[in-house]
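Participant: quick one: sequence and predicted model below, then my questions.
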Amino acid sequence: MNEKPNGHARRRAAKRAEILTAATEIFFEEGYGRASMDAVLVRTGGSKRTLYKYFHSKDELFAAIVSNVSDRVLAALRPPLEDGDIRETLTTMGERYLGVLLSPEGLALYRNMVAEAPYFPELAETFFSNGPGRASCHLAAFLRDRKARAGLQIEDPQRAAEQFLGMVRGDVHLSAVLEVRRPAKTAVRKAVATAVDIFLVGTAPDVRKG
């Protein structure tokens, strides 16, 4: 039986979470380049010794932020893919996927990763594998199963999954990233519905008829 963490461990976990929360706000507000450990210290209080005991450098703190936010935000990209109607499944997947990308945290994480990927290639690879890559692999598994059972016209399920999610993102996501405009919920639903229509025309004509 696992023992409950003692008071010291709980306090350490709470302090680490406090630092991560404050640092996430600062890094997303200022960007990696302008964010600083001193700014985190001002917001959380305490001593430099305490801060550096949890995170030895700005790079390490940023890596922890990306890992933490990725786990919370990108976990939503893995909806259950039951044996339901393929149109309904793709619509659910698309709307949840785009919803995550357009959330404040999703947009901030994406902007930061694009800006910092050249300097943190290993971190960028981890982000991609645990986020977008995980989403496309999960959808590919569903398409592979449906291809075998329902005769979907798909030569490469992995590529098909990536292309579908790419259609879902489209200009809706790019316009939000660039802060050109924030799409309304109706625009999100329409973008996903259009992507599903196009995808099914090319891969599953029999499902559309049924």
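Facilitator: That came in fine, so what should we check first? Just so it is clear, the structure is predicted and the values come from calculations on it, not from any experiment. Numbers count the residues shown, from 1 in each chain.
Participant: make it CA atoms for all contacts and neighbour counts henceforth
Facilitator: OK.
Participant: counting by contacts, list what the lengthiest helix in the chain packs against.
Facilitator: Using DSSP state H to define each element, the chain has its longest helix at helix 7-30. Judged by 3 or more CA pairs under 8 Å, 6 or more residues apart in numbering; DSSP states H and E, helix 7-30 is in contact with helix 37-44, helix 58-73, helix 104-116.
Participant: pasting the second one now:
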Amino acid sequence: MRTWSEDHPKARLLERKQEAIKVAARELFLQHGYANTTMEMVAARAGVSIMTLYRHFRSKDILFQAMIEHLCCHQAKPARETFWVGSPAEVLHRLGQVRLSQILDPDEIALYRVIIGAQEQFPEVGQMYYHLRYEKVVEPLSRYFTQLDQQGSLHIPDPASSARVFLSLLQGTIIERLRLGVEPMSSDEEISKHIEACVAFFLAAHRPAERAPEANSQV
């Protein structure tokens, strides 16, 4: 496909068409699943020709991957300069709220189910989803834990492992129950209490060791 400078009218037109295709693909894949969604369905929903669709995305596999990235990367993110400011309890609670608001989103739950259903045909999407949804969070959280350990605020000798532990605590059974349809969405109060419990447990487990009192010097 020919490329244009960002300010060229055709570049903006192509961008709008690509966005329309991704939105249509998101709606259809989440509604019908990977196997039951066709490129013809996506083209019709997006209001483009099948040739235009294939010019943007050469196959359904490529479109499916683009849809996953589109969904994972277009959710609201907190301002970076203020997100990590505050006490460890405040920062981790804030992270818990953002994290659970993302993975408890109905579209996110639907996407997870679609990915599980497509694993046999398309195993690499699971790896892609894991990277976008987990490893991209582990990296900045590990850096934050490294700072806390160096400052002596908490004892976190393995920041990456502790980051994964905290994310696993947050997810707990609250996510699996919803994904499996065991029970409806938890209330805001229940989610907040769950986050508070996770933060308290994590901070208690990583409390810095108390220094032994210095022996009185003898003259």
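Facilitator: The structure has been received and is ready for your questions. Everything numeric here is computed off the predicted structure, so don't read it as measured data.
Participant: residue range in the second structure corresponding to the longest helix of the first structure, please.
Facilitator: Taken onto the second structure by TM-score structural alignment, helix 7-30 of the first structure occupies residues 9-32 there.
Participant: to which residue of the first structure is E90 of the second structure aligned?
Facilitator: The pairwise alignment with the first structure assigns E90 of the second structure to E88, based on TM-score structural alignment.
Participant: please report how far that match lies from E155 of the first structure.
Facilitator: Between E88 of the first structure and E155 of the first structure the computed distance is 22 Å (CA to CA, to the nearest Å).
Participant: what do you get for A195 of the first structure?
Facilitator: 19 Å.
Participant: now the helices and strands packed on helix 7-30 of the first structure as a markdown table including mean neighbour count?
Facilitator: Output for these, formatted as a markdown table (neighbours: other CA atoms under 10 Å):
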| stretch | mean neighbour count |
| --- | --- |
| helix 37-44 | 16 |
| helix 58-73 | 17 |
| helix 104-116 | 17 |
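Participant: return the residue of the second structure aligned against A195 of the first structure.
Facilitator: Match for A195 of the first structure (TM-score structural alignment): C198.
Participant: quick one: contacts for the counterpart of I109 of the second structure in the first structure?
Facilitator: Counting by TM-score structural alignment, I109 of the second structure lines up with L107 in the first structure. Contacts of L107 of the first structure were listed using CA atoms under 8 Å, 6 or more residues apart in numbering, and they are 101, 176-177.
Participant: nearest to V168 of the first structure, of those?
Facilitator: L101 (10.5 Å; CA to CA).
Participant: name the element the closest one belongs to?
Facilitator: helix 86-102 (DSSP states H and E).
Participant: compared with the second structure, how much does that helix deviate?
Facilitator: Comparison of helix 86-102 of the first structure with the second structure after fitting gives an average deviation of 0.8 Å (mean CA distance after the TM-score superposition for the first structure).
Participant: now the angle from that helix to helix 104-116?
Facilitator: With axes from the mean of the first three to the mean of the last three CA atoms, to 10 degrees defining the directions, helix 86-102 of the first structure sits at 70 degrees from helix 104-116.
Participant: wait, the match of A195 of the first structure touches S168, no?
Facilitator: No - with contact defined as CA atoms under 8 Å, C198 of the second structure does not count as touching S168 (9.5 Å).
Participant: ok, A195 and E155 of the first structure, which is more surrounded?
Facilitator: Per other CA atoms under 10 Å, whichever of A195 of the first structure and E155 has more neighbours is A195, with 22 against 11.
Participant: what packs against the strand or helix carrying the more buried one?
Facilitator: In this assignment (DSSP H and E), A195 of the first structure forms part of helix 185-203. Under the contact definition 3+ CA pairs under 8 Å, 6+ apart, helix 185-203 of the first structure sits against helix 86-102, helix 157-177, helix 205-209.
Participant: now the residue nearest the centre of the first structure: closest residue in space, sequence neighbours ignored.
Facilitator: By CA atoms, centre = their mean, the first structure has its centre lying nearest to L74, at 3.3 Å. Leaving aside its sequence neighbours, L74 of the first structure sits nearest to G131 (CA to CA, 6 or more residues apart in numbering; 5.4 Å).
Participant: and that neighbour, what's its match in the second structure?
Facilitator: Per TM-score structural alignment, G131 of the first structure is aligned with R133.
Participant: for its match, give its distance to D149 of the second structure.
Facilitator: According to CA to CA, R133 of the second structure and D149 of the second structure sit 25 Å apart.
Participant: just the buried residues of the match of helix 7-30 of the first structure, please?
Facilitator: 17-18, 20-30 (16 or more other CA atoms under 10 Å).
Participant: and stretch 180-197 of the second structure, by the same measure?
Facilitator: 185, 191-192, 194-196.
Participant: can you tell me which residues contact I156 of the second structure?
Facilitator: Counting by CA under 8 Å, 6+ apart, I156 of the second structure has contacts 145-146, 148-149, 162, 206.
Participant: please produce a PyMOL select command covering the buried subset of those.
Facilitator: Of the contacts of I156 of the second structure, the buried ones can be selected in PyMOL as follows, counting by 16+ other CA under 10 Å:
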select buried, resi 145+146+148+149+162
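Participant: am I right that the residue nearest to the centre of the first structure is in contact with V100?
Facilitator: Yes - the criterion here is CA under 8 Å, and L74 of the first structure meets it with V100 at 7.0 Å.
Participant: follow-up on the earlier one: who wins on neighbours among the contacts of L107 of the first structure?
Facilitator: L101 (23 neighbours).
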